[in-house]
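> got a structure for you, letters missing:
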């Protein structure tokens, strides 16, 4: 069962304790070395309580990933928004705020003890959003100066690289500052993609 707002507060609390225990243990010794007993003990619960909510540790991990990525996706806009030079893009603010709120999770999942598949799942989500925004701005791909697939791959992995750097350095800048910096880069990328000049910018 997914961790959502409809759950009883006591159930939500139990799920949160188990999630936090899993993330802490992954940071300490990696996912493969963790047992259900480890998770229950760290969460100060018993194994029977764990199995009332999840089938196994894989079920807990996958539902944790699903819930966090669903939260990320739901907070991002689905349409293209014209950026102003001095304002951070709303999507980027949300992404960095979301990562900050879930920093323990992202530090583990994007670090050496994380799961490689998570990085690709996250990159796929960001890439699909970029595809949607480009298509909304310019439906005719022949008019683009850079192939859309190449452009979205480049920007997606640039974003992820910056997010990993930010986490590894204990988030030295605020989410808004990070969003502002990437917005400036995003504007330059957009000019390249659409062949715009500064005077043509909104």
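Now that the structure is in, tell me what you want to look at. Predicted, not measured: the structure shown is a model, and the values here were computed from it.

> switch to C-alpha atoms for all contacts and neighbour counts from now on
Fine.

> just checking, next helix/strand downstream of the stretch of helix or strand residue 108 belongs to?
Using DSSP states H and E, residue 108 falls within helix 103-109. Reading on from helix 103-109 to the C-terminus, the next helix or strand found by DSSP H and E is helix 116-137.

> Touching that following helix from outside, list them.
For helix 116-137, the external contacting residues (CA atoms under 8 Å, 6 or more residues apart in numbering) are 69, 73, 78-80, 109-110, 141, 148, 152-153, 156-157, 160.

> Buried ones in that helix, by neighbour count?
118-119, 122-123, 126-127, 129-131, 133-134 (16 or more other CA atoms under 10 Å).

> another structure for you, compare them:
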């Protein structure tokens, strides 16, 4: 019987058994992250859920956070892709449908995002999410018609704006999924869009509207 050819993963040839074990570990990590605070999870907990021993986990990941980050990589990619479709440079007016879809995506995975973004969440996940969102926003900003877009100063300013917006999104998502009676995805997207375009009706108490 011919020997099975290892598959290719991220530019490397990976044995199918390794892929299956990692898939088990990622699935176990996501299940547990949706059930309890991430900070309370241990390698032993994940190993037990995946029905493998702890030594097997350490053969694939150096620590719990590395495993969680790998488990969330696909989800981060989906969110970044959704963000990339949002026309953030569109003039103020009707809330873009793509922005609403972005919030609906987070809403559909609210429990997982609440665990990962909350006080007991994984710092590496938050940093990775913010970084990928910033990349997608910056790509849009560079796409704006700006004759000085190639200038170093213009690039630095675009990057600054991108990280500002990415940080705002992460902050909004964190607060939104943690609110017991949170606004709907449509309401949240509408408010965020208004804030981004400087058209929000919200005012500070005691300040004139």
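On my side now, so go ahead. Given the structure is predicted, the values throughout are model-derived calculations rather than measurements.

> And the TM-score between these chains?
The TM-score (TM-score structural alignment, normalised by the length of the first structure) is 0.66; 175 aligned residues with a CA RMSD of 3.8 Å.

> hang on, the earlier thing: equivalent range in the second structure for the helix holding residue 108 of the first structure?
Per TM-score structural alignment, the counterpart of helix 103-109 of the first structure in the second structure is residues 110-116.

> Give me the contacts around the matching stretch.
Against stretch 110-116 of the second structure from outside (CA under 8 Å, 6+ apart): 30, 33-34, 36-38, 106, 121-122, 125-126, 174, 177-178.

> just the buried members of the residues you listed?
Looks like the contacts of stretch 110-116 of the second structure have 30, 33-34, 37-38, 106, 121-122, 125-126, 174, 177-178 buried, using 16+ other CA under 10 Å.

> Could you tell me how far residue 105 of the first structure is located from residue 114 of the first structure?
9 Å (CA to CA, to the nearest Å).

> quick one on the thing from earlier: for the buried ones among the contacts of stretch 110-116 of the second structure, could you give me TSV that also reports distance to residue 53 of the second structure?
Listed next are these as TSV, based on distance: CA to CA, whole Å:
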residue	distance to residue 53 of the second structure
30	18
33	19
34	22
37	22
38	20
106	33
121	24
122	23
125	25
126	28
174	34
177	34
178	34
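
> are any of the contacts of helix 116-137 of the first structure buried, and which?
69, 73, 109-110, 148, 152-153, 156-157, 160.

> tell me the two of the residues you listed that are most distant?
109 and 148 (27.9 Å; CA to CA).

> Narrow the contacts of stretch 110-116 of the second structure to those in helices?
By the criterion of DSSP state H, membership of those in helices covers 30, 33-34, 106, 125-126, 174, 177-178.

> wait, which of these is closest to residue 185 of the second structure?
Nearest member of those to residue 185 of the second structure, counting by CA to CA, is residue 106, at 8.5 Å.

> The closest one: what's it in contact with?
79, 113, 173.

> Weed out the non-buried ones from the residues you listed.
79, 113, 173.

> What does the first one correspond to in the first structure?
With TM-score structural alignment as the matching criterion, the partner of residue 79 of the second structure in the first structure is residue 72.

> right, and that match touches residue 98 too?
Yes - the pair residue 72 of the first structure / residue 98 is scored as a contact, 6.6 Å apart, by CA atoms under 8 Å.

> re the thing from before, need the buried residues of helix 116-137 of the first structure in CSV with distance to residue 52 of the first structure, can you?
Output for the buried residues of helix 116-137 of the first structure, formatted as CSV (distance: CA to CA, whole Å):
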residue, distance to residue 52 of the first structure
118, 26
119, 30
122, 29
123, 33
126, 34
127, 37
129, 36
130, 39
131, 41
133, 42
134, 45
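
> Next secondary structure after the helix or strand residue 44 of the second structure falls within?
Per DSSP H and E, residue 44 of the second structure falls inside helix 43-50. Downstream of helix 43-50 of the second structure, the next assigned helix or strand under DSSP H and E is helix 54-60.

> in that next one, what's buried?
Result for helix 54-60 of the second structure [16+ other CA under 10 Å]: buried residues residue 57.

> tell me what it is packed against?
The contact analysis (3 or more CA pairs under 8 Å, 6 or more residues apart in numbering; DSSP states H and E) places helix 54-60 of the second structure against helix 43-50.

> rerun at 10 Å
Packing contacts for helix 54-60 of the second structure, counted by 3 or more CA pairs under 10 Å, 6 or more residues apart in numbering; DSSP states H and E, involve helix 16-35, helix 43-50, helix 64-84.

> Contacts for it, please.
If you take CA atoms under 10 Å, 6 or more residues apart in numbering as the criterion, helix 54-60 of the second structure is touched by 18, 21-22, 25, 42-48, 50, 63-64, 66-67.

> Please identify which pair of the residues you listed lies farthest apart.
So, the contacts of helix 54-60 of the second structure by CA to CA: farthest apart are 18 and 42, at 21.1 Å.
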